[in-house]
Each structure stands twice: as structure tokens, then as C-alpha cells.
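In: sequence first, then the predicted structure:
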Amino acid sequence: MRRIVPVLTLFLAACASETPAPVVTPAAVPAKGSHGHGRLIGLSISDLGEVFGSPAFQVREGPGLKLQYRGGGCVLDAYLYPPEKGQGVERVTHIDARLASGADTDAVACEAAIEAGR
């Protein structure tokens, strides 16, 4: 019995050990003009114009600006906001893509479809 207690104690200690927290590394910001999800992030209004032409719809929402592009059966919304310091050009901080039916779709595929139809 005396031998079981130390072995049991070690076994329980091993089971109760904490697992280290996973290391989280920030995602790399894609370079302007690179291909892949989020390539529009950081672009200005004039940059978007070079990529897609004129927006089909534009609306100011508080401090931000929403530009909407349509083509290839999808709709892409780009949300632009001024820098946090308040000075400088508005830049894309978020994008949403959906099919004409309203169902979510891949943003990269939608970007390509709109560019191809231009």
C-alpha cells in the first residue's frame, strides 16, 4: 500500500499539469496589389477606382464610407475609414462579398469576377 500512494500521487500530478497556452502570432498584412484574401485592405478610394472603376453605390456611414461594386453575379462592399489619428486618406478596413441572392460568397472570387467584367 505504501508503494501505491507515491505512484498514485505522481500519476495525479501528471494529469493535473497545465498545458501551455498556444502562441498566437499576428497575421501578416498582405501587400498592396497582392493576390489573396484581403488584398483590398489598405487601399484608398482612388486605388479601388483603378481596380474596379466607379462604384455602383456609395454612402457615408458616420465617419466611414461604404463603396459597393457589382459584377459577375456578386456584390462587394468595401468599408473605408480615416486613419485613427484623424488625418490622411480614408482606406479600406473591411470587405464583404455576397451573391446577388444575398448568400455570402468568397471575397477573392467576387473581386476576380468584378475585375473580369470591367
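Out: Okay, I see it. Numbering: from 1, shown residues only.
In: C-alpha only now, for contacts and for neighbours.
Out: OK.
In: assign a three-state SS to G88, would you?
Out: Assigned by DSSP: H, G, I helix; E, B strand; the rest coil, the conformation of G88 is coil.
In: ok, and the closest non-adjacent residue to it?
Out: For G88, the nearest residue in space outside its immediate sequence neighbours is P82; the separation is 6.5 Å by Cα to Cα, 6 or more residues apart in numbering.
In: what is the burial count for the one you found?
Out: 17 (other Cα atoms under 10 Å).
In: state the helix or strand in which the residue positioned nearest the centre of the chain lies.
Out: Per Cα atoms, centre = their mean, the C-alpha nearest to the average position across the chain is that of G38, at 5.6 Å. For G38, there is no helix or strand it lies in under DSSP states H and E.
In: so it makes contact with K32?
Out: No: look at G38 against K32 with Cα atoms under 8 Å: they stay out of range, at 9.5 Å.
In: quick one: the strands in the protein?
Out: Counting by DSSP state E, residue ranges of the strands within the chain are 57-61, 64-71, 74-81, 91-99.
In: name the residues of the longest one that are buried.
Out: Counting neighbours by 16 or more other Cα atoms under 10 Å, one finds that the buried residues in strand 91-99 are 91-93, 95, 97-99.
In: putting a second one here so we can go through both:
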Amino acid sequence: MLQGGRWGVSRILLLLGVAAALGACAATAQPPAPPVAAAPSPAILGPALRAAAGRPHPRLPETATAAALVGLSAADLTAVIGSPRWRRRESPAEVWQYQGARCVLDVFLYQEGGAARVVYAEARDESLLPVTLAACLQRIEAERRKPTPAS
């Protein structure tokens, strides 16, 4: 009788393990929803965008954060940072990548109201460690301002 009781407990544990494994396999992977972030602060963006209209190489404030980019249209982003090194479609997003000295900035744009807008930005260094967006933007700006070699 004691052996039968152990077999019953073992059988239940085995069935529970199989059910848990099957449940994990049955879950369908859903694409992550676009991150929701607060609208950019007009106090930060206003001066940067006004400056962008009058200069060939506009800048974001040195204290810019990812929130300073959120909400910008593709045209505004290009006016403030310049053209990305490359663009990639990852439906429903479009990823723009900028590169500075030893840093990379990925900007994710989603269609909102018929226009692509920034919903998330992330900076990292060459070894994939996080770096502040402000530091990476300074490096990108420095790269942009370097004179291009004559062809």
C-alpha cells in the first residue's frame, strides 16, 4: 500500500510537470506594445526646435534625456540630430540608428496619427553597456561636426 501511495504522488507530480511544460509551450509570443512615455517637455524641445530652424546643425540641450526625443516627428528628429546612419523597418516600428564616438543611439518611431513619431530612445556604448543619452548625443554631434574628407 505504501508503494502504491508513492506511485500516486509521483504520477500526480509528473502530470503537473507535463501540464506546466505544455502550458508554457502553448503560450503565444505577442510582440511588445510600444513603450508609453510622457510627451516631451516644451521647455526642452521648444528652444531646440527653434534653434534647428536657424542653424545648419541644430542641437538638443546638453542635458537632453530620452524624454526630450519622445513625440518628435521624423522630420523634427532629423532637424535636431541629423540623418541616421541607417533605418530599419521592424513592423510596426521603424528603427533609426545614430553613431557617435564609441556610442550608438537607437530611436524607435511608430505611426501616430499618420506620422511617424519617436516613442522610445536608447543609448549604449560599443560594449553594449548603457550610456546616458546626453553623453551619446554629444558624441554624435561631435561626429557630425567633423569635416568630411575631400573626395
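Out: Ah, there it is. Computed from a predicted model, the values in this text were never measured in an experiment.
In: TM between them?
Out: A TM-score of 0.66 describes the superposed chains when it is computed by TM-score structural alignment, normalised by the length of the first structure; 89 aligned residues with a Cα RMSD of 1.8 Å.
In: that older thread, so how far is L40 of the first structure from the nearest residue to the residue nearest to the centre of the first structure once chain neighbours are set aside?
Out: Residue nearest to G38 of the first structure in three dimensions, not counting chain neighbours: P30, with 7.0 Å by Cα to Cα, 6+ apart. For P30 of the first structure, the distance to L40 of the first structure under the criterion Cα to Cα, to the nearest Å works out to 9 Å.
In: burial check on the residue mapped onto E94 of the second structure from the first structure, number of neighbours?
Out: For E94 of the second structure, the aligned position in the first structure is occupied by L65, per TM-score structural alignment. A count of neighbours around L65 of the first structure, defined by other Cα under 10 Å, yields 19.
In: ok, the one 4 residues further on next?
Out: Using other Cα under 10 Å, the number of residues around Y69 of the first structure comes to 22.
In: ok, now which ones touch it?
Out: If you count contacts by Cα atoms under 8 Å, 6 or more residues apart in numbering, Y69 of the first structure has them with 52, 54-57, 75-77, 114.
In: pull out the buried residues from these.
Out: 52, 55, 75-77, 114.
In: quick one: the closest residue to L80 of the first structure other than its chain neighbours and L8 of the first structure, what's the gap?
Out: Leaving aside its chain neighbours, L80 of the first structure sits nearest to V92 (4.1 Å; criterion: Cα to Cα, 6+ apart). Distance check for V92 of the first structure against L8 of the first structure: by Cα to Cα, it reads 59 Å.
In: what's the answer for L43 of the first structure, then?
Out: Computed with Cα to Cα, the distance linking L43 of the first structure and L8 of the first structure is 61 Å.
In: repeat for Y79 of the first structure
Out: Noted for Y79 of the first structure: a distance of 59 Å to L8 of the first structure, by Cα to Cα.
In: just Q68 of the first structure next, same as before
Out: Counting by Cα to Cα - Q68 of the first structure and L8 of the first structure are separated by 65 Å.
In: which of those two has more neighbours?
Out: Q68 (19 against 11).
In: run through who's touching the longest helix anywhere in the first structure.
Out: Ordering each helix of the first structure by length in residues (DSSP state H) puts helix 4-16 first. Helix 4-16 of the first structure is touched from outside by no residue, with contacts defined as Cα under 8 Å, 6+ apart.
In: which residues in the second structure does it match up with?
Out: Counting by TM-score structural alignment, helix 4-16 of the first structure has no counterpart in the second structure.
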